[in-house]
Every structure is written in structure tokens, then in C-alpha cells.
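1. okay, sequence plus prediction incoming.
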Amino acid sequence: MPQFINDPTLPKPDFPGSHMVIDDHYVFISGLTVADLSNGHAAKGDIKEETRLVMRELERMLNQEEGSLADVVRVDIHLADLKDLSAMNTIYAEFFEPDCYPARTCTESPSICGSSRLEITLMAKRASRD
């Protein structure tokens, strides 16, 4: 049976959903923006800093579940402007081993919640439970 988890360090979702859903095999993390982070407001508008903060938070959330970014198998990225793709990619790539990148989709979504420049969602393989 899946577990539906809201991280106490993040604002409660203002939509009908959970921050994370965990089953026996995977961790699913809902879209995260810098607007969701208490330290994110200063980064708004700087795509590199927004990417860095969101990726660090996703990493922290995975660590809570005894996982890491090395376990990520799929990422969905929504950018307010696809012109930010190259700058975002330079920071995003720093969080993964070269040539070990998850499957990914990237779309332009001009109306991201909280006036953020990007939103990232991911799915990671869960550590085996013996």
C-alpha cells in the first residue's frame, strides 16, 4: 500500500496532492519550486540558483527515504521560458554522475506557481527493504 507523505519542512500543498508518494519500489516527488522553499524567495528570477536550490531540496527529500539522486530514474522539468534551458542544464548536470542521467522531459510552462522560473518532479528507485 502506498504511503502519502507531506514533508513538515515544506508548506502544506495547496492542491489535492502529497509531497511524496512511496510504494515498495519507488519514491515519487511532486513538482517543487523555489516558492515552496523558505530560503527560495531570494533566488527567484535566477534560473541557476533556482535549479540549485530545488535540486538540493529534492536530494534532501530522497535522503530522508534512504535514497539519493543516483536512484532517480525519471525527471520532469517545467521552465517558464525555454531560453533558460542551457543555463538550467549546467546546474542540473552537476547533481548526477556523467553519463548516468535519468530519463527526462522538459517543457515550457509560462505560468509556474509562485512566479518561479522552474518546477522539477522526479521518480526514484527505492532502496530495497529486506
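-> Received it, and whenever you're ready, just let me know what you need.
2. from here on, contacts and neighbour counts on C-alpha atoms
-> Fine.
3. which helices and strands sit right next to the longest helix along the chain?
-> When the chain is scanned for its longest helix (criterion: DSSP state H), the result is helix 47-64. If you count contacts as 3 or more Cα pairs under 8 Å, 6 or more residues apart in numbering; DSSP states H and E, helix 47-64 packs onto strand 26-32, helix 85-93, strand 118-125.
4. how far off centre is it?
-> In this view, helix 47-64 has its centroid 6 Å away from the chain centroid, taken as Cα atoms, centre = their mean, to the nearest Å.
5. here comes the other one, which I'd like you to weigh against the first:
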Amino acid sequence: MKKIIYSENAPAPIGPYNQAVLKGNTLYTSGQIAIHPISGELITTTIEEETKQVMENMKAVLETAGMTFENVVKSTIFIKNMNDFGAINTIYGSYFNEITAPARETVQVSGLPKNVNIEISMIAIL
């Protein structure tokens, strides 16, 4: 049976999906964008601030499931502009131990929800 994971410290879903689903010992997260969970505002001033908000949202979801970034085994990063890769990678990397960092792909896309610049989803294992 699957367990729905919901954190009040991450943005509420705005459609027919959940922040994350735990099945057995595996957590599948939905993509997070830079919506501030309290104000509901998009944080898009700089790509660094936007990436940090996405990672903080993901951190809240992981913590609600009893996990940390150390539990993450796979990440997918969707970005609107590959020229932002370096700045994104610096912020993203600050949340992981480089030696135990997860597998990852980064894909440039033509558009993302709410016209944001980045969305990240993860798979984590207890």
C-alpha cells in the first residue's frame, strides 16, 4: 500500500497529484518549483534564489517522510536555460555530500509550470 506524504512546509499541490508518495521504503517526489510555502509567492529574483527555494521545498518533503538528502538516490532537474547550469549546480550541490550524491540528469525544456526556470524531482530510499 502506498502512503501519501504531505508537508505544510512545502507548497500545496495545485492539481491532481501529491507532494510525494512512499511505497515500501522508496519515496517518489513530485517536481518542486520555487513557490514559497507560506506566502505562495514565486521566488524568481535570481536563479540562485529560485534553486535554493526549490531545494528547501524538497527538503521539507523529505523530512516529512523521515528522510534527508542523504536518502536521495536519483534526481531529475528540468531547467529552462542551460546557461544557468553552473549556478544551479552550485546551489544544488551544497545540499549533498559529493561522495554520496545521487544519480542525476539535467534536461533543458522549453517551458515549466508558472513559467519558472527550474523544477526538481527526486527518488529517495530509507
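-> Sure thing, it's come through. Note that the coordinates shown come from a computational prediction; the quantities given were computed from them, not determined experimentally.
6. TM-score for these two?
-> The TM-score (TM-score structural alignment, normalised by the length of the second structure) is 0.87; 126 aligned residues with a Cα RMSD of 2.0 Å.
7. buried deepest among the helices and strands packed on helix 47-64 of the first structure, which one?
-> Highest mean neighbour count of those: strand 118-125, a mean of 23 (counted as mean count of other Cα atoms under 10 Å).
8. that one against the second structure, how far on average?
-> Compared with the second structure after fitting, strand 118-125 of the first structure deviates on average by 0.4 Å (mean Cα distance after the TM-score superposition for the first structure).
9. which residues sit against that strand?
-> Residues outside strand 118-125 of the first structure that contact it (Cα atoms under 8 Å, 6 or more residues apart in numbering): 25-33, 47, 50-51, 54, 67, 69, 71-80, 112.
10. please apply the same query to stretch 27-37 of the first structure.
-> Contact with stretch 27-37 of the first structure is made by 10-11, 18-22, 40-41, 43-44, 50, 53-54, 58, 62, 113-116, 118-126, as judged by Cα under 8 Å, 6+ apart.
11. what helices or strands is whatever helix or strand Val73 of the second structure lives in leaning on?
-> Element membership of Val73 of the second structure [criterion: DSSP states H and E] is strand 72-79. Applying 3+ Cα pairs under 8 Å, 6+ apart, we find strand 72-79 of the second structure packed against strand 103-108, strand 118-125.
12. tell me which residues touch the residue nearest to Lys44 of the first structure when sequence neighbours are not counted, please.
-> Spatial nearest neighbour of Lys44 of the first structure, chain neighbours left out: Ser116 (6.0 Å); criterion: Cα to Cα, 6 or more residues apart in numbering. Listed by Cα under 8 Å, 6+ apart, the contact set of Ser116 of the first structure reads 33-35, 44-45, 50, 80.
13. apply 10 Å and report the result again.
-> Shown in contact with Ser116 of the first structure (Cα atoms under 10 Å, 6 or more residues apart in numbering): 32-36, 40-41, 43-47, 50, 79-80, 110.
14. now the second structure: which of those match?
-> Among the contacts of Ser116 of the first structure, the contacts conserved in the second structure (both residues aligned by TM-score structural alignment, their matches' Cα atoms under 10 Å) are 33-35, 43-44, 47, 50, 79-80.
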